[in-house]
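1. Got a predicted structure plus its sequence, pasted below:
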Amino acid sequence: MTELKSRARRGVEKSEILDAAFTLFASAGEQGFSIRKLAAIVGVDPMTILHHFRSKEELLRAIADHALRGVEIPAATTNWQNDLKAVANAYRMLAHRHPRVFHLHFRYNATGPADHISSEIVYCALRQAGLADTQAAGLGLAFYAFVLGFALAETEGLLRPIGESEETELQALDAETYKATRALIPALKTLDPDAAFDDAMNAFISGVADLSRHRPDQSSLNPKSGAASH
């Protein structure tokens, strides 16, 4: 029996398992995914799957990274603003392309090699913008929280023009208490998700630039640096 299992493990490549796992997850979603179903599709024992991936969590992390590898993330440039937009657009495209897989990117700080490539671009961009490392670390994670959240909201149907029933509900709100909400009804009826995403990204980038401009001059905070200049 052990000999047969060993031959089965050698007979299937890890990449083959991952390809099948991604296809199953992308079509059936997490509720329809299991190690047992995957093993049946690949034609191996479930333990063979766990021989290549030590746990279901490790496999799910690999599925998320596999999905990201299918989206082009341009290389870093000398324009930090464009680099942030390029990474943001890549993740938004990923959500549109694989909506059932996308939520896995919320589960892990990083899904693997492809995720680290994108985060390196983001961290380099924020440092290039002039932020301190503590700011770059925090805003780097905030950047992903915004981009992933926006893209997930799109896949769930939140960022779309409101319909007739939603308009009726808003029109029924008290005109004085909800003055701004009612005033925005025409804009909500014609909401453009692409424009909203661009506006949100530009606001984030403007905020980074403003934060960098108001960053204290580190040399002026260092007494030794000041003394050495005399």
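-> Right, received. Where do you want to start?
2. Please make it C-alpha for all contacts and neighbour counts, starting now.
-> Will do.
3. Spit out the contact partners of the residue positioned nearest the centre of the chain.
-> Nearest to the geometric centre of the chain sits Leu148, at 4.0 Å (C-alpha atoms, centre = their mean). Neighbour list for Leu148: 91-92, 105-106 [criterion: C-alpha atoms under 8 Å, 6 or more residues apart in numbering].
4. And here is the other one:
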Amino acid sequence: MTGRKRWSTEAILDAAAELLRTGDTESFSVRKLAAVLGTDSSSLYRHFRSKTELLRAVADRILLTAMDGHHPEGDWKQRITALALRLREAFGQQPQLAAVWGRYASSGAGSRLVMEEALQALRASGLPDEEIPARYHRIAVLIAALIASEAGVSTVTPEEHEQGMELFRVAVLGADPERFPALAHFARDVRPLGVDRRAAFEEILAAQLDQIEAAVRPG
């Protein structure tokens, strides 16, 4: 009698990434993954102790992809900006996995590469060592939030997008000027969240880096 096929850790991660790409983290389960692979859940638990551990490993592979071939260039602000944009691009290709990173984080090799580059760049800024961990945390939270937010918009179907745009127009252009005077005043200039997100991403990150630069600037 032939036994079930043994899957490598990399093959399991490949299948998990594809299942997440076509679905979402809420519906994802080890049982569903096992069914895709034609095996049982117990065989997967030999590789990963829990669903969370598996999801962290999937997210870490996105970080590894982002850091592949990365060579730091420029000053510390340019390095952090380049790092953020690499992460944005990597998760942009698999937006469903951005929520996995934001929710479960990662402790693998990809995560360590990202952390190392960010911390090295912050040390080059001139910040005292005792201030760097807190500054790093703020930047990490900001980047993860921006990427997850953008990924959420990019997974919307064309029909959902059009429906959302119509609801936005009704909510904004139809606002009662007596109850919502500011909204009525700016109605024709306020843009939906999905518009020009790359510029917003870079400007928000730049503002955070400017705060750091101001903190280390003499006087």
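-> Alright, I've got the coordinates. Predicted model, so just to flag it, every value in this text is computed and none were measured.
5. ok, back up a step: the residue nearest to the centre of structure 1: which element?
-> Using DSSP states H and E, Leu148 of structure 1 falls within helix 133-155.
6. compared with structure 2, how much does that helix deviate?
-> Superposed on structure 2, helix 133-155 of structure 1 shows a mean distance of 1.5 Å to its aligned residues (mean C-alpha distance after the TM-score superposition for structure 1).
7. what stretch of structure 2 does that helix fall on?
-> Counting by TM-score structural alignment, helix 133-155 of structure 1 falls onto residues 129-151 of structure 2.
8. Report the buried residues of that stretch.
-> Buried positions in stretch 129-151 of structure 2, judged by neighbour count with 16 or more other C-alpha atoms under 10 Å: 132, 135-136, 139-140, 142-151.
9. End to end on stretch 149-167 of structure 2, go ahead and measure it.
-> Length of stretch 149-167 of structure 2, first residue to last, C-alpha to C-alpha, to the nearest Å: 19 Å.
10. I figured Ala110 of structure 1 was touching Ile117, is that so?
-> No. In this structure Ala110 of structure 1 lies outside contact range of Ile117 using C-alpha atoms under 8 Å: 10.1 Å.
11. As a check, name the ranges of all helices in structure 1.
-> 2-11, 14-28, 35-42, 46-52, 56-69, 80-97, 99-102, 113-128, 133-155, 164-171, 179-183, 185-189, 193-213, 223-228 (DSSP state H).
12. Could you give the residue range in structure 2 aligned to the fourth one?
-> So the one you mean is helix 46-52 of structure 1. Mapped onto structure 2 using TM-score structural alignment, helix 46-52 of structure 1 covers residues 41-47.
13. With the shortest one instead?
-> Taken onto structure 2 by TM-score structural alignment, helix 99-102 of structure 1 occupies residues 95-98 there.
14. Tell me the gap between the matching stretch and the middle of its chain.
-> Relative to the centre of its chain, stretch 95-98 of structure 2 is centred 7 Å away, using C-alpha atoms, centre = their mean, to the nearest Å.
15. what does stretch 174-183 of structure 2 give?
-> 35 Å.
16. got it, and stretch 7-19 of structure 1?
-> 29 Å.
17. residue in structure 1 matching Gly23 of structure 2?
-> By TM-score structural alignment, Gly23 of structure 2 lines up with Ala28.
18. And that match, how far from Val101 of structure 1?
-> 10 Å.
19. Name the residue in the two with the higher neighbour count.
-> Neighbour tally, Ala28 of structure 1 and Val101, criterion other C-alpha atoms under 10 Å: the higher count belongs to Val101, 24 against 13.
20. Now do the contacts for the closest residue in space to that one that isn't next to it in sequence.
-> Excluding the flanking residues, the one nearest Val101 of structure 1 by C-alpha to C-alpha, 6 or more residues apart in numbering is Ala26, at 5.7 Å. Taking C-alpha under 8 Å, 6+ apart as the criterion, Ala26 of structure 1 is in contact with 98-101.
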